[in-house]
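What follows is a predicted protein model with its sequence.
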Amino acid sequence: MSVSAELRDRRTALEEEWARWVPGSGGPHGGRPPVRPEVAESWARSLGTVDPLRDSAPVRDGGSVHPRWSGSVLRSPVDALADELHAVADAGFVAAVTDESGTILWTAGGRVMRRRAELVNFAPGGRWDEQAMGTNALSLALRTGRPSTVFSAEHLVAALHGWVCYCAPIHGPDGTVLGVLDLSSTWDRSHPLAMPTVRTLASAIEARLQAGNAERRPGAKETDAVRLTCLGTAGAARGGRPLRLRPRQLEILTLLALHPRGLSPERLRAALYGDRPVTASTFKAEVSHLRRALGGRIASRTYALTAPVACDALDVLRALEAGDTDGAVRRYGGALLPRSDAPGIAARRAHLEVAMRVAVLASDRPEHALRLGELAAPDGP
């Protein structure tokens, strides 16, 4: 079955399930719904306050959000990444940034997609929190503090059934959610690379926020902090700008981040390639490219990072070590570099998965197990 046929079948099934929930029947009747638990729970919360047949998002403050955007801490990092955000949007998406309330402050996209988005008020001033627009990716990301995808009829409002949306929350240096970065397109453009893209861009915004926070501290020097995302997806940013790294270079960066004392050339090579015959020049070329991308932050004799790298896997491990299961579950985005077959990555992936399962099994909060189960399920669009 072609991808488009699979998407069409999925959309049809969701439309049928949506119809069972919405028409004044008070909810579904019989059988387990073919929707994710977080979507079903959001439907149940939203049906009492949101009309599924409304045609667009309500407007906040008369629709003028220019003063809010001008004074937002998100404006500077978003402006710095404008080229990357516009490039992604021009590929058939609408990009949007909201504040912590779910009000859109900024958008980018081609003329056709922006015009479609404006029809449902997916535009500056539009309110997209759950109380205003029911189930959507922005509201879920704001509510959970985690990346979220909502496809077609998973949206509560019927006017959004032609869309697919990918969102990642934007966290401030203190961990609070400052807003959401969203990439939206028509349902037939659903693509597995959209979520890794939005997560990498959100991480780049967070890195710039972190750098700006460091520069504002008394005595702080200018920084171009590096942030690595390796749970569920893979990407890195330096000084808020995404780095163009090949998969092997991301594996090297991940291994060095997880081994702060460094690795000998022999150990790093074995962790990457195992018993496979790879020339020394190939191995050294990968390390050299990564060193240049990081501004020289890899020591030569023992390969080690010579400056801190913010890493989501390290954040999870630190939370687990501190007994903070809720924090670990909130930060855990999925398996460590799930597409990597490097022996060293596979070993650390298994270690982290076991540690997460042990912590969740010991937890008395069922939502921890539900979240881990969602991440272990097959990926959606």
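In hand now; what should we look at? Numbering: from 1, shown residues only.

Only C-alpha atoms from now on, for both contacts and neighbour counts.
OK.

By residue count, tell me the biggest helix in this structure.
In the chain, with assignment by DSSP state H, the single longest helix is helix 194-216.

Mind listing residues that contact it?
Residues external to helix 194-216 that are found in contact with it (C-alpha atoms under 8 Å, 6 or more residues apart in numbering): 73-74, 77-78, 81, 85, 147, 149, 166-173, 181-183, 220-229, 233-242.

among the residues you listed, which ones are buried?
Buried members of those, counted by 16 or more other C-alpha atoms under 10 Å: 74, 77-78, 81, 85, 147, 149, 166-173, 181-183, 224-229, 233-242.

Return the subset of those lying in helices.
Among these, the ones falling in helices (DSSP H) are 77, 78, 85.

Closest one of these to residue 106?
Ranked by distance to residue 106 (C-alpha to C-alpha), these are led by residue 78 at 9.0 Å.

and that closest one, what does it touch?
Counting by C-alpha under 8 Å, 6+ apart, residue 78 makes contact with residue 205.

for residue 147, same thing?
By C-alpha under 8 Å, 6+ apart, residue 147 lies in contact with 141, 166, 167, 168, 169, 195, 199.

again with residue 54
Going by C-alpha under 8 Å, 6+ apart, residue 54 touches 157, 158, 159.

what do you get for residue 148?
By C-alpha under 8 Å, 6+ apart, the contact set of residue 148 is 137, 138, 140, 141, 166, 167, 168.

Tell me which two in these are the farthest apart.
Greatest spatial distance among the contacts of residue 148 (C-alpha to C-alpha): 140 and 166, at 10.5 Å.

this is the other structure I want to compare:
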Amino acid sequence: MPEPSDAGPEPAVSAGDDPRRYAQLLSAVYDAAMAGEKMPARPRALIGDSWDRVLDAGVDPDAGAGIPGLDRTGIETGRHESGLDAVLDDLTRGLDSVIADGDNILVVADALGRVLWRSGSTGVLRRADRLGFVEGADWAENSVGTNAIGTALTTGRAVQVFSAEHFVRTHHSWTCAGAPIRDPRTGEMLGVVDVSGPAATIHPTTVALVDAVAKLAESRLRDHHRESLDRLRSVAAPMLARFGGPAVAVDHDGWVAALDDVAPRARVMLPSRAAPGRLWLHGLGECDLEPLPGGWLVRVGTAASSGTRIELDLRDSRTPRLAVSGATGTWALQPSPRHAQILALLAGNPGGYSAAEMSTRLFGVPDRTITVRAEMSRLRKHLGGLLAANPYRFVDGVTVRVHPAASTTTCGADRSGAVGSPTFGT
């Protein structure tokens, strides 16, 4: 992973220079470099280094490497897993002035260079379509050569790429400025924010603005993390007091919100697919995991847990309620009617549902899978440790009891029994 660079963003064209004349020079430099001939000038060190990497990777200057991108399902998954959806509005507001004239597009890519979001006028989006600069496309250096997204990821710094500085010839009519966004907790790369448009729109201050907006997004991510830990702490504190044994409250990534009778630490390393129950954790030993809204209660060195129990009360369809109970206490959540409907469906089928099957159950057609995945993503932010995917289902070891609406004949059923699935509004 590239280390953060102390070098400030370097504009491709200095203030006062003639972009047209510079583009002509770059074209001559590029043609000579690709032909292995003496160049009339040297490219910027940033660009020359990138060309060397791309040539070593075997990228075709006429076509790129043709690496497949993400399909619609992959895009939705990538958006959720990138961690950037929380700051998308901040990125858009910060760069709105650059794309307001309709000549540029705003793009957000993940840590692998795959385009997750883009916005701009219809005209410039159509021009981007012709370059394959679409949602899901791979714009890493080893896929499409030198460009602001891939080169920012490789170098770990904000970059501006102009005209024939792009490695692939079809990109020479464009300019782009991109800046990396890092996880403020770990320093790991989350992705890149990029502004791209026709080469004639280049401005030397754009890369500095994009870099500033990326740093603002990192600051907002830091704020979001602090706020989520505060919310988790408010729920976990009374549970820790009741339990009276060594325990830690952590978010889904293992960051510590509160602890009792445990040596201070900033993070607990959880398995990638943590689930309620007993497991061994480095530095803590044998532990029991119980779900909390927004994280986990980790009970250290306890006897075997009696398991997690869920009560889903649908008797008042306007205000469905959910209560989660464990050995240390109970916490409650008021799900939306749609989420209550989903939970009731899952309670009635321990084997779970695919996204298409869930779409059919919810909407009567199998093709609204994107909506299903978005709803499940929101629901798992509250109940992540209780819900599994592929297929969507409650995790093993969790007991679910449903109190159906009055219109159904069953007053209550556990997840192994027949559960009525009342229909709610969206």
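Okay, I see it. Please read all numbers here as calculations on a predicted model, not as lab measurements.

TM between them?
Once superposed, chain against chain, the TM-score is 0.52 (TM-score structural alignment, normalised by the length of structure 1); 217 aligned residues with a C-alpha RMSD of 2.7 Å.

ok so, going back, now flag whichever of the ones in helices among the buried ones among the contacts of helix 194-216 of structure 1 is closest to residue 313 of structure 1.
For those, the minimum distance to residue 313 of structure 1 (C-alpha to C-alpha) is 23.4 Å, reached by residue 77.

Could you find the counterpart of the closest one in structure 2?
With TM-score structural alignment as the criterion, residue 77 of structure 1 lines up with residue 87 in structure 2.

ok, for that match, nearest residue in space, not its chain neighbours?
residue 217 (5.9 Å; C-alpha to C-alpha, 6 or more residues apart in numbering).

cool, and residue 64 of structure 2?
residue 144 (4.7 Å).

distance of the equivalent of that neighbour over in structure 1 from residue 317 of structure 1?
Residue 144 of structure 2 maps onto residue 133 in structure 1 when the alignment is built from TM-score structural alignment. According to C-alpha to C-alpha, to the nearest Å, residue 133 of structure 1 and residue 317 of structure 1 sit 36 Å apart.

Settle it for me: which of those two has more neighbours?
Using other C-alpha atoms under 10 Å as the criterion, residue 133 of structure 1 and residue 317 rank with residue 133 on top: 26 against 19.

Strands of the stretch 1-150 of structure 1, residue ranges please.
Remark: strands assigned in the stretch 1-150 of structure 1 by DSSP state E, counting those that start in this stretch are 94-98, 104-109, 148-151.

Relative to structure 2, which residues correspond to the first one?
Mapped onto structure 2 using TM-score structural alignment, strand 94-98 of structure 1 covers residues 105-109.

Over to the last one?
Under TM-score structural alignment, the alignment places strand 148-151 of structure 1 onto residues 159-162 of structure 2.

quick one: the helices in the stretch 251-381 of structure 1?
Remark: helices assigned in the stretch 251-381 of structure 1 by DSSP state H, counting those that start in this stretch are 265-273, 280-293, 312-321, 325-331, 343-362, 366-376.

hmm, I was thinking of structure 2
With DSSP H as the criterion, structure 2 has helices at 19-35, 45-57, 72-82, 88-99, 122-130, 141-144, 148-155, 206-243, 337-347, 355-363, 369-383.

If you count contacts, what does the second one end up packed against?
The one in question is helix 45-57 of structure 2. Packing contacts for helix 45-57 of structure 2, counted by 3 or more C-alpha pairs under 8 Å, 6 or more residues apart in numbering; DSSP states H and E, involve helix 141-144.

Mean deviation, the helix it packs on versus structure 1?
For helix 141-144 of structure 2, the mean distance to aligned residues of structure 1 following superposition is 0.7 Å (mean C-alpha distance after the TM-score superposition for structure 1).

now swap in stretch 214-233 of structure 2 and tell me
In this overlay with structure 1, the average offset of stretch 214-233 of structure 2 from its partner residues is 2.5 Å by mean C-alpha distance after the TM-score superposition for structure 1.

How about that stretch, which residues are buried there?
Neighbour-count burial for stretch 214-233 of structure 2 flags 214, 215, 216, 217, 218, 219, 220, 221, 229, 232, 233 (criterion: 16+ other C-alpha under 10 Å).

count of neighbours near residue 279 of structure 2?
Neighbours of residue 279 of structure 2 using other C-alpha under 10 Å come to 16.

which residue lines up with it in structure 1?
Aligned partner of residue 279 of structure 2 by TM-score structural alignment: none.

Is residue 279 of structure 2 in contact with residue 288, as I believe?
Yes - Residue 279 of structure 2 is within contact range of residue 288, at 6.4 Å (criterion: C-alpha atoms under 8 Å).

Hmm, residue 312 and residue 399 of structure 2 touching each other?
No - using C-alpha under 8 Å, residue 399 of structure 2 is not in contact with residue 312; the gap is 10.9 Å.

more neighbours, these two?
Taking other C-alpha under 10 Å, residue 399 of structure 2 and residue 312 do not tie; residue 312 has more neighbours (24 against 18).

what sits against the residue nearest to the spatial centre of structure 2?
Closest to where the C-alpha atoms of structure 2 average out (C-alpha atoms, centre = their mean) is residue 82, at 2.0 Å. Residue 82 of structure 2 makes contact with 110, 111, 190, 191, according to C-alpha under 8 Å, 6+ apart.

can you rerun that using 10 Å?
109, 110, 111, 116, 189, 190, 191 (C-alpha atoms under 10 Å, 6 or more residues apart in numbering).

Closest one of the residues you listed to residue 75 of structure 2?
Checking the contacts of residue 82 of structure 2 one by one against residue 75 of structure 2 (C-alpha to C-alpha), the nearest turns out to be residue 116, at 6.0 Å.

before we move on, the earlier item: CSV for the buried residues of stretch 214-233 of structure 2, including distance to residue 357 of structure 2?
Shown next, in CSV, are the buried residues of stretch 214-233 of structure 2 (distance: C-alpha to C-alpha, whole Å):
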residue, distance to residue 357 of structure 2
214, 39
215, 41
216, 41
217, 37
218, 38
219, 40
220, 37
221, 35
229, 35
232, 33
233, 37
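
Among the residues you listed, which one sits closest to residue 201 of structure 2?
Taking C-alpha to C-alpha as the measure, residue 201 of structure 2 lies nearest residue 214 of those, at 20.9 Å.
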